[in-house]
Each structure stands twice: as structure tokens, then as C-alpha cells.
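Q: Give me a 3D structure for the following:
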Amino acid sequence: MPDSIIQSHAAPKPVGAYPHARRVGNLLFLSGVGPRHPETNAIPGNVYDAEGRLTDYDIALQCHQVFANVRAVLESSGASFADLVDVTVFLTDMARDFKTYNQLYAQYFQDAQPCRTTIGITALPTPIAIELKCIAALPETR
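A: As a prediction, the model looks like this:
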């Protein structure tokens, strides 16, 4: 199967010049997926002060939304969680958020069981606390 670029109308628009996903042969590479809401672009659980500075966030709400966004990109590509083989997760506050994220991840991915790496980082390009980078393997016939 030739290369194909996937843009999903069910996921938030990318914040840069990149596709939601790219299929090469039977591999599907998802660009980094964050928790922005696809219709409003709002980040669930973010709390801002009067000057617009981020003061707090809810990692559980962001996890639910990022997992929904990953699912949307996969489905737009003809794939599902079951096709995932590798997931890299970026957290901006490992000490605060890992336990909640890990519990929610286990609920969403208990049947899929992709390999996973979780990395603590200092920031992401937008005021989000989590981002996923995924690779799926698809049968050639899809």
C-alpha cells in the first residue's frame, strides 16, 4: 500500500504543519496527540487566572480527552486501539500526574496492550499536561 496522509475531522486540528497520521506500508505513525477538544480547541480541566495564566489543571480530564483524540485519529485511519504496538507518553509533571494517568491508561488499554514508554518533560508547545505519540501495525488489506 502506498504512503497516505491522514487528517481526521474528529480530532483537534494540528498546531503545526503536520498530519494527524501517516501510513507507510502496514505501519501507521500518529503525530503527537494532545487533549484539546476537537470542536472548541479548549483544554479540558485547565484553570486560568484573570490575566490568562494557567494556574491549575485536571490530569484526569486531560487523559480522557487525549485517549479520545487518539481513538479518533486511529478510527479515521481505519484502525483501533487493538492495532497499537507502541505508545510514548509525555507528562509535564511526573510526580503529580503519573498515578492518575497510569490508572486511566490501564482502563483504556487493558485489552490492546501496546508497548509503552512514559517520559517526564518540562513543557509541551501548548498548555497541556499530557501528549501521546503512537505507532500502529495494520494488515496490508486495510
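Q: CA only for contacts and neighbour counts going forward, please
A: OK.
Q: What count of nearby residues applies to Phe109?
A: Phe109: 14 surrounding residues under other C-alpha atoms under 10 Å.
Q: ditto for Val66
A: Neighbours around Val66, by other C-alpha under 10 Å: 23.
Q: need the contact list for it.
A: Taking C-alpha atoms under 8 Å, 6 or more residues apart in numbering, we find Val66 in contact with 33-36, 130-132.
Q: what's the most distant pair in those?
A: Arg36 and Leu132 (12.3 Å; C-alpha to C-alpha).
Q: At which residues are the helices of this structure located?
A: 59-76, 94-109 (DSSP state H).
Q: got a list of contacts for the last one?
A: Just to be clear, that refers to helix 94-109. 59-60, 63-64, 67, 81, 91, 119-120.
Q: Please repeat the previous calculation with a cut-off of 7 Å.
A: 59-60, 63, 120 (C-alpha atoms under 7 Å, 6 or more residues apart in numbering).
Q: The structure of the following sequence is requested for comparison with the preceding one:
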Amino acid sequence: MATRDVIFPAGRRALYERNRYSPAIRRDGLLFVSGQVGSREDGSPEPNLKAQVRQAFANLNAILAEAGGSFSDVIDVTVFMVNPEAIFEQVWEVVPEYWGEVPYPTLTAVGVTWLYGFDVEIKVIAAVPAQKRS
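A: I've put the predicted structure just below:
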């Protein structure tokens, strides 16, 4: 089995180790990023919905940057929402701030009943090949 190329964003490694999962794993030029929520550095939820979505994107973008990529490298997005009928429009008001230009990534939006105290979770797959090490 190949060794996992795990990507940890700066300053949040303890949070991932405490919860026992990898924030992202790179394999064959693809970066598989675990679902990102709008958590503050201590892991608590950002209370305002739009701020929570922005923080989820900030957390996601920190992982992409640590891997040497950006949101423009994202090919596939899955967005999980608690009570999507009530929050979808507010969430989608924030999305264009991060989504980039056409062509957009593929998207799957899923309504769920629970996200550990969060309203939104964003999971992506990006094309971010490993960088050559000097």
C-alpha cells in the first residue's frame, strides 16, 4: 500500500489529530479534502451562518494552499447542509465570493440532519500534483 501524503493546514494539526482523521490526502495528482466546516481555531462553530460558510471556505483554502493549490484546482464539490430549505439561499449568496470563474467545478448538494453543531460542510476533490522537493 502506498504511503499517504497527508496535508495539514498550518496551526490546526492538533484539531485533526484529536478527531482522528486527515484533513487531506494527495494521491496520483488528486487531492481529496475532508469536509470542512466553519470552525474557529478551537474547533467551535462560527455562530453566524454566512460567517460560518466563509470560515468553511477559509479552512478549505488553507488546506489547498498548503498542498500548493487553490480553489481554481477544485474539480468536484460536495456541500452538506442542515435544513437546506431554510439556509440554501443564504449559503449561495456567499459561494460566488470563492467559486471563481467559469468553468465551475461539479457540484452535489446534500441535505443532512446533523453536522456536529455546524450548518454547512464543504468537501472537495482537486487536481494538485505533488510539488518537487529541493
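Q: TM-score for the pair, please.
A: Overlay of the two chains. TM-score (TM-score structural alignment, normalised by the length of the second structure): 0.85; 128 aligned residues with a C-alpha RMSD of 2.1 Å.
Q: ok so, going back, ok, so of the contacts of helix 94-109 of the first structure, who is nearest Ala112 of the first structure?
A: Nearest member of these to Ala112 of the first structure, counting by C-alpha to C-alpha, is Cys63, at 16.9 Å.
Q: Might you report the residue contacts of the closest one?
A: 35, 101.
Q: any idea what it aligns with in the second structure?
A: In the second structure, Cys63 of the first structure lines up with Val53, judged by TM-score structural alignment.
Q: What distance do you get for its match to Glu93 of the second structure?
A: Using C-alpha to C-alpha, to the nearest Å, we find Val53 of the second structure at a distance of 10 Å from Glu93 of the second structure.
Q: Same question for Tyr104 of the second structure.
A: With C-alpha to C-alpha as the criterion, Tyr104 of the second structure and Glu93 of the second structure are 16 Å apart.
Q: swap in Ala109 of the second structure?
A: Applying C-alpha to C-alpha to Ala109 of the second structure and Glu93 of the second structure gives a distance of 15 Å.
Q: Now do stretch 53-67 of the second structure: distance to the chain's middle.
A: Chain-centre distance of stretch 53-67 of the second structure: 6 Å, with C-alpha atoms, centre = their mean, to the nearest Å.
Q: which parts of it are buried?
A: Using 16 or more other C-alpha atoms under 10 Å as the burial criterion, the residues of stretch 53-67 of the second structure that qualify are 53-64, 67.
Q: right, and out of these, which lies closest to Glu46 of the second structure?
A: Looking across these and measuring by C-alpha to C-alpha, the closest to Glu46 of the second structure is Gln55, at 7.4 Å.
Q: for the spatially closest residue to that closest one that is not a sequence neighbour, what are its contacts?
A: Spatial nearest neighbour of Gln55 of the second structure, chain neighbours left out: Gly38 (4.4 Å); criterion: C-alpha to C-alpha, 6 or more residues apart in numbering. Shown in contact with Gly38 of the second structure (C-alpha under 7 Å, 6+ apart): 45-46, 52-53, 55-56.
Q: Quick one: map Gly38 of the second structure onto the first structure.
A: Using TM-score structural alignment, Gly38 of the second structure sits opposite Pro35 in the first structure.
Q: try Ile63 of the second structure
A: Looks like Ile63 of the second structure aligns to Val73 there (TM-score structural alignment).
Q: From Val33 of the first structure, how far off is the residue found closest to that match once you drop the neighbours it is linked to in the chain?
A: Closest residue to Val73 of the first structure apart from its sequence neighbours, by C-alpha to C-alpha, 6+ apart: Ser8 at 5.7 Å. Distance, Ser8 of the first structure to Val33 of the first structure, using C-alpha to C-alpha: 12 Å.
Q: how about the nearest residue to Ala126 of the second structure, chain neighbours excluded?
A: Val74 (3.9 Å).
Q: what's the neighbour count on the counterpart of the one you found in the first structure?
A: When the first structure is aligned by TM-score structural alignment, Val74 of the second structure is paired with Leu84. Look at Leu84 of the first structure: counted by other C-alpha under 10 Å, it has 22 neighbours.
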